[in-house]
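Undergrad: here you go, sequence then predicted model.
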Amino acid sequence: MPADPPVTVSFVPSGRRGTVPAGTTVLDAARALGVDVDSVCGGRGLCGRCQVTLGERPGLPADPGRLSPPSLPETGYAGRRPLAPGHRLACAAQVLADVVVDVPEASQVHRQVVRKEAGRPDVAVDPVLRLHYVELPEPILEQPTGDAERLAAALAAEWGLADVRPDHHVLVALQPALDAGHREVTVAVRDGREVVAVWPGLRDAAHGVAVDVGSTTLAAHLCDLASGAVLASAGRMNPQIAYGEDLMSRVSYAMLEPGGAARLTAAVREALAGLVVTLCEDAGISPEDVLELTMVGNPVMHHLVLGLDPTRLGSAPFALATSGAVTVAASTLGLGVHRGARVYLPPCVAGHVGADAAAMVLAEGPHRSDALLLCVDVGTNAEIVLGDRHRVLAASSPTGPAFEGAQISGGRRAAPGAVERVRIDRATYEPRVRVIGVDAWSDEPEFARRSRRAGVTGICGSGIIEAVAELYLAGVVGSDGTIRPVDSARMVPEGRTWGYRLWEDPEIVVRQADVRAVQLAKAALQAGCRLLLDRAGVDEVDEVRLTGAFGSHIDPLYAAVLGLVPDCDLDRIRSVGNSAGRGSLMVLLSAAARREVEEVTGRVEKVETAVEPRFQEHFVAALGFPHGTFPSPHLASRVALPPPVAPPARGRRRSGGEAPSAVVS
C-alpha cells in the first residue's frame, strides 16, 4: 500500500513549518517539528490541554476540511477544560492537507507570564515538575516485570523520559493507585528523573509556592505550575522578631541561649506551614496539592529555615554552611504539604549576601543590562547590588530596624492606621498626613470619616522617612540632623533637644533620637553603595531600583533627599516592588531561571562591608542630609535644598543635641 502523501504543516506563533504524512495528528506533527503544545494525558483526548485552532496565511485559508472531521474523542469530550467553539484537540485532529495551525497561549507548555513592568523579562513557564498520564498493561505470569518498571517503560515510550526513578512513598502508593484507576494513573515527575507523586486516573493540576523569607516579613505566592497563574498571595510577620529585631541579635540568641537556634528554626517553620495553609484556603485547594516550593532569604534566614547553625555568620570570615543551591524534601522542614514535595533554595552569594540577593539579581537583571544599575533591597539588613552585563558586585549593610518603624517613638509596623505619607508646609510648618488604608489626606473633609475605623495608630517606616525629609526641606532639621527650634507651636522642648509634634491624638512626636536612628540607617546604606562604586571605579550610576517589602513603599524623591542612595537622575530612581519575591516566583516557574540564577551568582563579586577599611569613612560622611561630602546636582536641580549647617566651633557644644559622630560608636 502506498504511503500517505506528505503535507505541510505551519504552526503559529512559533513559525515552525515542516512536512508530515497525511493522517498525522496535529499533536504528533507538533512533536515531530519541536512545537510547544501541552498535554498531560499523552494524546488520549482526556485532558483538553492541547486545544488548537485553524490559522491562515496568503494562499492558505482557514478551511476546516484541511483537518479530519471531529471524531469521538472530540464529539464526546467531557474533560475539565471545555472544548471552546472553533477549537480542536490536537491529539485527535488529523492533518489531511497543507494547513496553518494556531497554538493558543493556554495550550503552550512554555507559555509566557507577562510582567508589565519596565526592564523586566517575561518568564517562560517551564517548571521542573510536570504531570504525565499513562496507562499500564496488566501484569501477566510470562512477564514478571514490576509495576514500577512498567511505569518507567511507559514514561520512556510515551514521554521520552529515560531512567526515571520513583520515590519510596510512590512505590508504596503505586499499586493501590493502579487498582483504583483501572491501570490508569497520573504521575508527577521532577527534573525528568524523579517520580514524586502518583494518583489514580487523570489529574491535570499541580501547585507550587514561592516564598521570600525576610527577617521581618514572610511573603508567599501560590501558583498553578502549568499556567504560571498566581492563585493566592499572603504574608505574615516573621515570629523570630520575638527573639531579636535584627539578624545579629538572632545570631547572638542562637549562640548564647541553649537550644536557641532550634527555637528560631521551629518558629519560622511553623509560620511557613501556617502561611501555606492560608494560601491553600484562599485558593480552595489542599496543602496536599502543593508539590514544589522555592524559598529565598538572607544567609541567617536561609540557615535557620534549613536547620543549619547560623553562629558562624556572626563573625569574620562569616562562613556559610553551604553557598550552593539546595534542594530538600518539604517534609524535612515540616511544611505540611505533599510528602513528595521538594523545596529549592537558590545559592547564597556570600556570608552576608544571601539567596534573596541572588533572587533580586535574577529579577532585576543587572547582568542583562547595558546601563549601570544599583539595586537596593531596603530592610533591616539591606542587600545592595551594582552591575551591568560586564560585571556584578554585591554587598550587605546592617541598616537596623528603623526603616521598619521599630526603635522609633510612635513607630508601628505598616498596618492600617499607621502614618505612611507626610507633607509639611514650608511657611507655617503645619503637617498633613496620610495613613495606611485611607485614601485621603488629613486636611481633607473625608479623612475623619474614612479613618474612624482604624484611627491613627503611629508612624511606619515610609512615614518616618518622609517626616524627616520634609522637616529637613522645611528647615526644621539641619543637614547635620539636628532638630532646630522654629517659630511653631509644634516644637516640643525635650531637655537639651527638641521634638516636632506631627499628630495630636495619639501624640506622634518626631524626636531627635528618631532623626538619629534614620541617619544611622541611611548612612549605613549609603556607605554600602559607596563601597560598591569604589570597587567598580565609578562615581555615579545610571539607574537606582528600590526593592523589598519596605523599599517598594519609599517615595524615590525622599530617598534622594535623605541620601539613602547616591545622587541620580530622579526619573531613574524607581521603587519596583519585592524583587526577591519575584525572583523566588521565577525559579518556581522556570527551570531556565534556576540555571540562570546559579550561573550569575557564581560570578557576583562580594564586597564585605564589615571588614572594608573605607566603610567607616563613608558611613560618617553619609550622616549628613543628603550627604556630608558628595554633592547632589541631580537632586538640587529638582528640589530647593536648605543650605548646609556649618560645623560648630571647636570646644563648643552643638545646640539642639549631640553631634552625629557622638552616636555612631
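TA: Now that the structure is in, tell me what you want to look at. Numbering: from 1, shown residues only.

Undergrad: please make it C-alpha for all contacts and neighbour counts, starting now.
TA: OK.

Undergrad: surely H303 is in contact with L313?
TA: No: H303 is beyond contact range of L313, at 9.5 Å (criterion: C-alpha atoms under 8 Å).

Undergrad: so which bits of stretch 324-337 are buried?
TA: Neighbour counts over stretch 324-337 (16 or more other C-alpha atoms under 10 Å) mark 324, 329-330, 333, 335-337 as buried.

Undergrad: over to stretch 593-604?
TA: Quick answer for stretch 593-604 (16+ other C-alpha under 10 Å): 593-594, 597-598, 600-601, 604.

Undergrad: nearest to A271, of those residues?
TA: R594 (25.6 Å; C-alpha to C-alpha).

Undergrad: what helix or strand is that closest one on?
TA: In this assignment (DSSP states H and E), R594 forms part of helix 591-601.

Undergrad: list the helices and strands that helix packs on?
TA: Packing partners of helix 591-601 (3 or more C-alpha pairs under 8 Å, 6 or more residues apart in numbering; DSSP states H and E): helix 355-364, helix 579-589.

Undergrad: so for D204, which of the ones you listed sits nearest?
TA: Among the helices and strands packed on helix 591-601, helix 579-589 comes nearest to D204, with 16.3 Å by C-alpha to C-alpha.

Undergrad: contacts for that closest one, please.
TA: By C-alpha atoms under 8 Å, 6 or more residues apart in numbering, the surrounding residues in contact with helix 579-589 are 123-128, 208-212, 219-221, 225, 228, 292-296, 356-364, 377, 547-548, 593-594.

Undergrad: try this one side by side with the last:
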Amino acid sequence: MKCKVTVLDGQKSSEFYVDSGTNLQKAILENGLQINAPCGGRGTCGNCKAFVSGNVSDITNIERKKLTEEEIQSAARLACQTFVMGDATVHIEQKKSAHIQIEGLDYQVDLSPLVRRINISLPAVSLENCKDDTERIIQSIGEKKLKFIPEALSKISNVINGEDQDLVVTCTDDFIIDIGTKLKETSDYGFAVDIGTTTVVGYLVNLVSGKIEDTISEINDQTYYGADVLSRVSYGKENPDGNEILHTKLVEQLSRMLKKIVDKKGISKENICCMSFAGNTIMMHFLMGLNPFRISVSPFTPVTTASLICSAQDLGIEYHPKCLVYLLPSISGYVGADITAGMLACSLTDKDKIQLIVDIGTNGEMVLSKNGELLSCSVAAGPAFDKTISPLVPISTIS
C-alpha cells in the first residue's frame, strides 16, 4: 500500500509516497529532503526529532529514553525509529545555520598546474607543408614528447580546416588532451576542494597568477547520514545502496558547488582546466565510489591511499565531465589526503626544523617532522567539542 507523507520544514512543504512499513528517516532522505542524523539512524543521538501525526508505528523504548514526556505528549518522534504505516504529516524543526571558516594565510608557490593551455598559430597546409595535423600541432607547440589521447585526436577533423588558425591546445606534461578554438576568456582556472567530514570548501584558483579568485563553502550533504565518518560507514554497510547513495550525494554536491562558483564569476566552465580534491581517507573512498568498511575495523586497511588522475566523469561529476581531476594521496586509514595537502602547504619536509602540524576537525590529525622523519597520528576530535567525551586533563590545568 502506498502512503502519502507530507513534510513541513519551516516555510517549505513537500509531499511524496512510500510503501507501508518504510522507515521515516530513510524516506525523508531518499526524497531529497534533509533531517539531522548524526548517529546514522541508530537512535543514539536523538537529533532526528520530528513531530509526527497520522498513521505511524508505535513509539519505541529507545524513543522514550531520548524524548521528554512533554515532547512525547506533543507527538515528537525520532524519525530513525519511526515507520510509516499510512498517510502521515511530519514537522521538522528548522536547522541552525553554521559558520564555515574559509580564510587562511596566503603563501607563495611555484605554479605548475596539472593542466596547461597553450595558444598556437597553426599555418595553412600547402604542397610545401603537407605534414599531418598532429605533427603540425606538436611542431607549433615545440614539445616533441607530447602525444594525443584518443578523445583529443577525434576532435581534430572537426576543429582544423586547413587554413591559418589560432587554436588552444590543452596539455598535461605528456599528453595533449583537448584542442579547440581560442576561448573568449584569457584566464585559466583550477577548482581545489577540501572535502571535510562536516564541511566542503572549494577555491577557484587563477592558474596564471596563482591567486584565489573566489571561495564557496557548504555543509557536507552526507552529514544527514551521520555526523562522523564511522556513522556513514555503518550506513553504507547496513543499507543495500548505502555507499552508492553517499557517493552520489558527494559528487552531486561537488557539481553544484562548481556550477555556483562558475556562474558567480561569470566565466565559462570550459575555463576550468583541472580540479583537485583532498579529504580524509574515508571521504576519498566515498568520492571514488569505493567501499570504506575495512577502514572501520582492525587492522584499518584502505582500498587505496594512492593519488589518482582521472576525468570528472569517472567520478560522476557531471557538470564538467571532461575536466581532469587530481586526487591527493592519503597516508593511512585515518591520516588522509587533507593532511598530505597541509604538509605540502607548510613545507613540513624541511629537514632543518622540528615542526608540528595539527588539523582539528571532526577528525583530528597531527604530523611531527624532525630531521626529515615524519610521524603521524589521528583521533576523533568532533565528540570532544560536542561534549560527548570529557577532556582527560581539567581545562583549568592546561597552560
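TA: Good, I have the coordinates. Small disclaimer: the values here were computed from a predicted structure and weren't measured.

Undergrad: re the thing from before, of the buried residues of stretch 324-337 of the first structure, closest to L272 of the first structure?
TA: Here the nearest of these to L272 of the first structure, counting by C-alpha to C-alpha, is L335; it sits at 6.7 Å.

Undergrad: return the residue of the second structure aligned against the closest one.
TA: Counting by TM-score structural alignment, L335 of the first structure corresponds to I317 in the second structure.

Undergrad: one step back: and the buried residues of stretch 324-337 of the first structure, which two are furthest apart?
TA: Among those, G324 and G336 lie farthest apart (C-alpha to C-alpha), at 25.3 Å.

Undergrad: surely H221 of the first structure is within a helix?
TA: No: using DSSP: H, G, I helix; E, B strand; the rest coil, the secondary structure at H221 of the first structure is strand, not a helix.

Undergrad: I'd say it and V213 touch.
TA: No: using C-alpha under 8 Å, H221 of the first structure is not in contact with V213, being 12.0 Å away.

Undergrad: residue range for whichever helix in the second structure runs longest in the first structure?
TA: Scanning the second structure for the longest helix, with DSSP state H as the assignment, gives helix 242-265. Mapped onto the first structure using TM-score structural alignment, helix 242-265 of the second structure covers residues 260-283.

Undergrad: so who does the residue lying closest to I354 of the second structure once chain neighbours are set aside touch?
TA: Spatially, and ignoring its direct neighbours in sequence, I354 of the second structure is nearest to K370 (4.7 Å; C-alpha to C-alpha, 6 or more residues apart in numbering). Contact analysis of K370 of the second structure by C-alpha under 8 Å, 6+ apart lists 351-355.

Undergrad: the first structure: which residue goes with K370 of the second structure?
TA: Looks like K370 of the second structure aligns to D388 there (TM-score structural alignment).

Undergrad: can you give me the distance of that match to G581 of the first structure?
TA: 21 Å (C-alpha to C-alpha, to the nearest Å).

Undergrad: ditto for R449 of the first structure
TA: 35 Å.

Undergrad: tell me which of these two has more neighbours.
TA: Using other C-alpha atoms under 10 Å as the criterion, R449 of the first structure and G581 rank with G581 on top: 29 against 10.

Undergrad: can you pull the contacts of R165 of the first structure?
TA: Contacts of R165 of the first structure by C-alpha under 8 Å, 6+ apart are 152, 193-195.

Undergrad: measure the mean distance from the longest helix of the second structure to the first structure post-superposition.
TA: Here the mean offset of helix 242-265 of the second structure against the first structure after fitting is 0.7 Å, by mean C-alpha distance after the TM-score superposition for the first structure.

Undergrad: who's in contact with that helix?
TA: By C-alpha under 8 Å, 6+ apart, helix 242-265 of the second structure touches 191, 202, 204, 214-217, 220-222, 232-233, 235-237, 268-269, 286-291, 315-320.

Undergrad: the aligned residue in the second structure for V195 of the first structure: how many residues sit nearby?
TA: Using TM-score structural alignment as the criterion, V195 of the first structure maps onto I176 of the second structure. By the other C-alpha under 10 Å criterion, the neighbourhood of I176 of the second structure contains 24 residues.

Undergrad: what strand or helix carries I176 of the second structure?
TA: Here I176 of the second structure, judged by DSSP H and E, is contained in strand 175-181.

Undergrad: only the buried residues of that strand, if you could.
TA: Residues of strand 175-181 of the second structure classed as buried by neighbour count (16+ other C-alpha under 10 Å): 176-180.
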